[in-house]
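*Asks:* Quick check, what structure comes out for this input:
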Amino acid sequence: MEPLHPNNTPIGFIGLGVMGASMARNLLKAGYCLNLYTRTKQKAMSLLSEGANWQGSPALVASNSNIIITMVGYPNDVEEVYFGENGILNHIRPYSYLIDMTTSSPLLAQKIENKAKEKNSFSLDAPVSGGDIGAKEGKLAIMVGGTKEVFETVLPIFKVIGTNIVYQGLAGAGQHTKMCNQIALASNMIGVCEALVYAEEAGLEPTTVLQSIETGAAGSWALSKLAPRIINGDFEPGFYVKHFIKDMDIALDQIKTMDFEAKGLLLSSSFYKELARLGRGNDGTQTLYKIINDRDRLSDL
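*Replies:* Next up is the predicted model:
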């Protein structure tokens, strides 16, 4: 397989949310011809003004692109985009490359690969981590499952949108790796929020505390990137509460087939589902602080 280059690779991109729009923009800036589809065309307007092409359905994206990247919300969205009547797999060209970058089910990734093979095409599951900032800066972590040769072929495209790009194994391995990421983040978010509450209760200045602890043993992406947002009262989404709940549910479903109990994940999931019940599903994941900080005033959230 020859590596894919901007001058011969029309890329289809489906899904222009908080992260997807920035990922698509970085590909456009790198010189790739971009065919876009998202359910709400208005979300695509700025990219269309920058030179991207609008396609009216996933079917049109598939029929006009050599490689199709999807970055949608939920596994049922992935199912519809790939397997629906106007879905990708019913309209792809032979020898197309399909890359699902949604955080989704490992079993669904395997299902997509099997169907792609029937169509003489290739697929990868390649979920990402890094939030809105990583997407804008082209510095996402990309966890890839599928055939190694296919991974190496599309690596130039991954390098446009990410910096930590790791091949994890066969189909589904990228999604399993993302579950590891989300499990680690789930408990970490509780620790970050509790640390900030403790600092406040102790009469410390949280920003000054952060200067000391973010580079030590407690250091993490969440502490460095999300704690400052919490301190500044910024609860806008770099990653939605509702999507984090979806990810934790996928992980918990997988864990049912394994011989262990993820108590930290279960606790974090219960907190975030409480936020969703209070109408905060479209807030950023750092909104967890509001529950950790004052559980007696949840009605004020």
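*Asks:* all contacts plus neighbour counts: C-alpha atoms, from now on.
*Replies:* OK.
*Asks:* residues near Glu80, how many?
*Replies:* When neighbours are defined as other Cα atoms under 10 Å, Glu80 has 14 of them.
*Asks:* One more, please, to line up against the first structure:
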Amino acid sequence: MSSKPIGFIGLGIMGAPMAKNLLEAGFKLIGYNRSPEPLETFIGHGGKRAESPQAVAERADVVITCLSDTDAVREVVQGSDGVLNGIGEDTTYIDMSTISPTATEDLAEAVTDAGGNMLDAPISGGEQGAIEGSLSIMIGGDPEELDAQRDVLNVLGDRITHCGPSGAGQTTKACNQILVAAQATAVSEALVFAQRAGADLEAVIEAISGGAASCWTLENRASRMIEGNFDPGFFASYQYKDLRIASDAGEAFGAPMPQTSVTHELYKAMENTGRGSDDSSGVIQVLEDLAGEQARKD
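*Replies:* Got it, this is the predicted structure:
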């Protein structure tokens, strides 16, 4: 069993299996979550409870957050009972949420001023990747600090990439989400077109999966999409949030994002039509609304 105590804040659809994997790897974990049910499950797996983010940081050498958005991370880190009030000399803070790159740079500076070290380490791979410990982890921050925490990160992911200084992990994650959302939208558009043209949807998927059009969404979500199965592996509302982060960052850095802008509007439509809790591949429903017909297999 590792003697390095780890704090874990955010035991949601991604954080819960990640924390479970760390516990099973022998790490001592102290957890905090705003809602009580996931925390009880965490305790059932062997974790210890803390009453606040500050209390987590006071008891841990490494503090990990996996939260919903930039505001949530700021509150957990900089709030009145936040992580900053509890970290000690050389505490490492690892944020595995997907948040603004510029906000991350500000947080890293605040953590350094408090005597700690920060890595931004957003993740890709969805719920299944979190369960299997096969996430892709994009790291921003000091490479020596990354090396010091590889024993922790290796439990959570099988592709760990140092992308640059603080904020670079979040920039890389924004690039990831731009591509993932574009895939889901393109597959949706193709399937709705195939439906309107009278093609066999299963045959279309099989035919184009073996060529240049092959992509993760086509291989892992297309069959579910034409079944109308949108059980979430990654919430559409989170994709909407991530695209907003990417669009805002594009504006800040002067990068043109015409396709991302359109994709962002489609996910906004998902949110506004009450589909934010569907899987992100459920964006096909917005295209179906526009076509007036569902793309479903017989």
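*Asks:* Could you quantify their similarity as a TM-score?
*Replies:* Overlay of the two chains. TM-score (TM-score structural alignment, normalised by the length of the second structure): 0.93; 293 aligned residues with a Cα RMSD of 1.6 Å.
*Asks:* so after the lengthiest helix in the second structure, what's the next helix or strand?
*Replies:* As assigned by DSSP state H, the longest helix anywhere in the second structure is helix 168-196. Sequence-wise, the next helix or strand downstream of helix 168-196 of the second structure (DSSP states H and E) is helix 201-209.
*Asks:* mean deviation of that following helix from the first structure?
*Replies:* Mean deviation of helix 201-209 of the second structure relative to the first structure after superposition (mean Cα distance after the TM-score superposition for the first structure): 2.9 Å.
*Asks:* following that helix, which helix or strand shows up next?
*Replies:* From helix 201-209 of the second structure onward toward the C-terminus, using DSSP H and E, the following helix or strand is helix 216-220.
*Asks:* which residues are in contact with the helix or strand following that following helix?
*Replies:* Counting by DSSP H and E, the next helix or strand C-terminal to helix 216-220 of the second structure is helix 222-225. Helix 222-225 of the second structure has contacts (Cα atoms under 8 Å, 6 or more residues apart in numbering) with 187, 202, 205, 230, 281-282, 284, 296.
*Asks:* how about helix 222-225 of the second structure: buried residues?
*Replies:* Across helix 222-225 of the second structure, burial judged by 16 or more other Cα atoms under 10 Å covers 222-223, 225.
*Asks:* on that earlier part again, out of the contacts of helix 222-225 of the second structure, flag the one nearest to Ile139 of the second structure.
*Replies:* Each of the contacts of helix 222-225 of the second structure was checked against Ile139 of the second structure using Cα to Cα; the closest is Ser281, at 26.2 Å.
*Asks:* so that closest one, which of the three states?
*Replies:* Using DSSP: H, G, I helix; E, B strand; the rest coil, the structure places Ser281 of the second structure in helix.
*Asks:* Just tell me what it corresponds to in the first structure.
*Replies:* Aligned by TM-score structural alignment, Ser281 of the second structure pairs with Gln286 of the first structure.
*Asks:* got it, and Glu51 of the second structure?
*Replies:* Counting by TM-score structural alignment, the partner of Glu51 of the second structure is Gly56.
*Asks:* next one: Leu11 of the second structure
*Replies:* Looks like Leu11 of the second structure aligns to Leu16 there (TM-score structural alignment).
*Asks:* which SS class is that match?
*Replies:* Under three-state DSSP, Leu16 of the first structure falls in the coil class.
*Asks:* That one touches Ala44, doesn't it?
*Replies:* Yes. Judged on Cα atoms under 8 Å, Leu16 of the first structure makes contact with Ala44 at a distance of 7.0 Å.
*Asks:* any shared contact partners between these two?
*Replies:* Counting by Cα under 8 Å, 6+ apart, the contacts common to Leu16 of the first structure and Ala44 are Thr38.
*Asks:* In terms of neighbours, single out the busier of these two.
*Replies:* Applying other Cα under 10 Å to Leu16 of the first structure and Ala44 shows that Leu16 carries more neighbours, namely 25 against 21.
*Asks:* mind checking how far Ala194 of the second structure is from Glu144 of the second structure?
*Replies:* Separation of Ala194 of the second structure from Glu144 of the second structure (Cα to Cα, to the nearest Å): 51 Å.
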